[in-house]
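Need a 3D model of the following:
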Amino acid sequence: MAQQNRRGGAKQAMTTSAVALLRERGVAGTSFADVLAHSGAPRGSVYHHFPRGKAQLVEEATRAASDALTARITELLREHGPVHAVRAIVELWRRDLARTDYTAGCPVAAAALGPVESARELAGNALREWEAAFAEALHRRGVPERQAASLGTLVVSALQGALVLARAQRSAAPLDAVVTELESVCGVALER
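Predicted structure coming up:
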């Protein structure tokens, strides 16, 4: 981690570590001490970079995770279209789950469920952006606007729910089931 500190600075290292820890432990289970140990950042840098405390750290980690995930989802939709983007997202999660022994979830969902109001708001905005991105991709391909909006909500909520189930059951089976159904539902909408 020290190399990361030199490249991006202590604040970036702590934010990156906070994202990783939020994915595995949620907001309540992530402390400054955990972030410092994970990032290798000097103890004195905590309140220098995050003068509003843990709430600011969680907010900035949520913003960083939201921005990165929104960019990735947008890229997958542009490259693969809505049906194949769903499978590509699931494959990313599947690899992360296997790599972390089923502990890594979505940091945006962790923030949405956590006690930091500003982070919940950022997470809500990101989730709405993901819904809208899927809806727009479906609408561009001929799905009526209202149906595309409903399908965007269905895709995001089903994928998030499947990720929770996969973690809890320590199995990728929920992801497989959901991706198969989402591909079918979206495929039917696109064929009309």
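
Please make it C-alpha for all contacts and neighbour counts, starting now.
OK.

Now for residue 3, how many residues are close by?
10 (other C-alpha atoms under 10 Å).

Against which helices or strands is the helix or strand hosting it packed?
In this assignment (DSSP states H and E), residue 3 forms part of helix 2-25. Applying 3 or more C-alpha pairs under 8 Å, 6 or more residues apart in numbering; DSSP states H and E, one finds that helix 2-25 makes contact with helix 32-39, helix 54-99, helix 107-113.

Can I get those helices in JSON lines including distance to residue 127?
Output for those, formatted as JSON lines (distance: least, C-alpha to C-alpha, whole Å):
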{"stretch": "helix 32-39", "distance to residue 127": "25"}
{"stretch": "helix 54-99", "distance to residue 127": "8"}
{"stretch": "helix 107-113", "distance to residue 127": "8"}
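
Figure out which of those helices is closest to residue 20.
helix 107-113 (7.5 Å; C-alpha to C-alpha).

Another sequence for comparison is provided below:
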Amino acid sequence: MDGARQVFSERGIAGTSLSDIVERSGAPRGSMYHYFPAGKEQLAEESTTAAGRMMASTISGLCATKGPAEALSVIVNFFRKQLVNSEYTAGCPVAAGALEGGEAPSAGHAAGDAFAAWEQILAAALWQHGMPKAKAEVLATTAVAAVEGAIIIARAQRSTTALDRVEKALLASVLTVE
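Sure thing, here's the model as predicted:
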């Protein structure tokens, strides 16, 4: 599953073959068909779901222990490092599911569910830190959309400037409440 997430985040779902995933993961080809009998679409959906849950767990844990501002900084820094270390080839595996919904519609639905979960977790944390509920919901959606968009821009421009600016703007909004 990790190999699939990595390849999907780099090449997208349409640009990835099962052979690419087998090569990256080192798993026997037969095991792919055993665990994913519906093929690449099933693997894309399950990979997107798993990536979404992992990030939701991370966001939740960070918000609970460090607060929403620090959680946003840690998440942005994670993607910043991932982009730089991959020479700007790796993006967000959940976004790969969202962007390739035509090739794997179930991955698109899984991505939508993941984004909604992230928004709910952030909104709840912002509200718990004193932000009015409606404003917290707007800022949570803005944060998820801005970070995901900044990752795409960073890949295209081969620079983390967009992520740096998004982080600064989001922190300014969050820190006015904390």
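
one step back: looking at the helices and strands packed on helix 2-25 of the first structure, which is buried most?
Scoring these by mean neighbour count under mean count of other C-alpha atoms under 10 Å gives helix 107-113 as the most buried, with a mean of 25.

ok, now how distant is the aligned partner of residue 131 of the second structure in the first structure from residue 152 of the first structure?
Counting by TM-score structural alignment, residue 131 of the second structure lines up with residue 143 in the first structure. Plainly put, residue 143 of the first structure is 11 Å away from residue 152 of the first structure if you go by C-alpha to C-alpha, to the nearest Å.

cool, and residue 120 of the first structure?
In terms of C-alpha to C-alpha, residue 120 of the first structure sits 20 Å off from residue 152 of the first structure.

what residue of the first structure matches up with residue 90 of the second structure?
For residue 90 of the second structure, the aligned position in the first structure is residue 104, judged by TM-score structural alignment.

Quick one: residues contacting that match.
20, 23, 24, 96, 97, 167 (C-alpha atoms under 8 Å, 6 or more residues apart in numbering).

before we move on, what about residue 178 of the first structure?
By C-alpha under 8 Å, 6+ apart, residue 178 of the first structure lies in contact with 158, 159, 162.

counterpart of stretch 83-94 of the first structure in the second structure, which residues?
By TM-score structural alignment, stretch 83-94 of the first structure lines up with residues 69-80 in the second structure.

Off-centre distance for the matching stretch?
If you compare the mean C-alpha spot of stretch 69-80 of the second structure with that of the full chain, they lie 12 Å apart, counting by C-alpha atoms, centre = their mean, to the nearest Å.

that older thread, pick out whichever of the contacts of residue 104 of the first structure sits closest to residue 125 of the first structure.
Using C-alpha to C-alpha, residue 23 is the member of the contacts of residue 104 of the first structure that lies nearest residue 125 of the first structure, at 18.1 Å.

Quickly note the distance from the aligned residue in the second structure for that closest one to residue 21 of the second structure.
Matched by TM-score structural alignment, residue 23 of the first structure corresponds to residue 9 in the second structure. Noted for residue 9 of the second structure: a distance of 12 Å to residue 21 of the second structure, by C-alpha to C-alpha.

now residue 39 of the second structure
12 Å.

Equivalent analysis for residue 145 of the second structure, please.
In terms of C-alpha to C-alpha, residue 145 of the second structure sits 28 Å off from residue 21 of the second structure.

Understood, closing this out.
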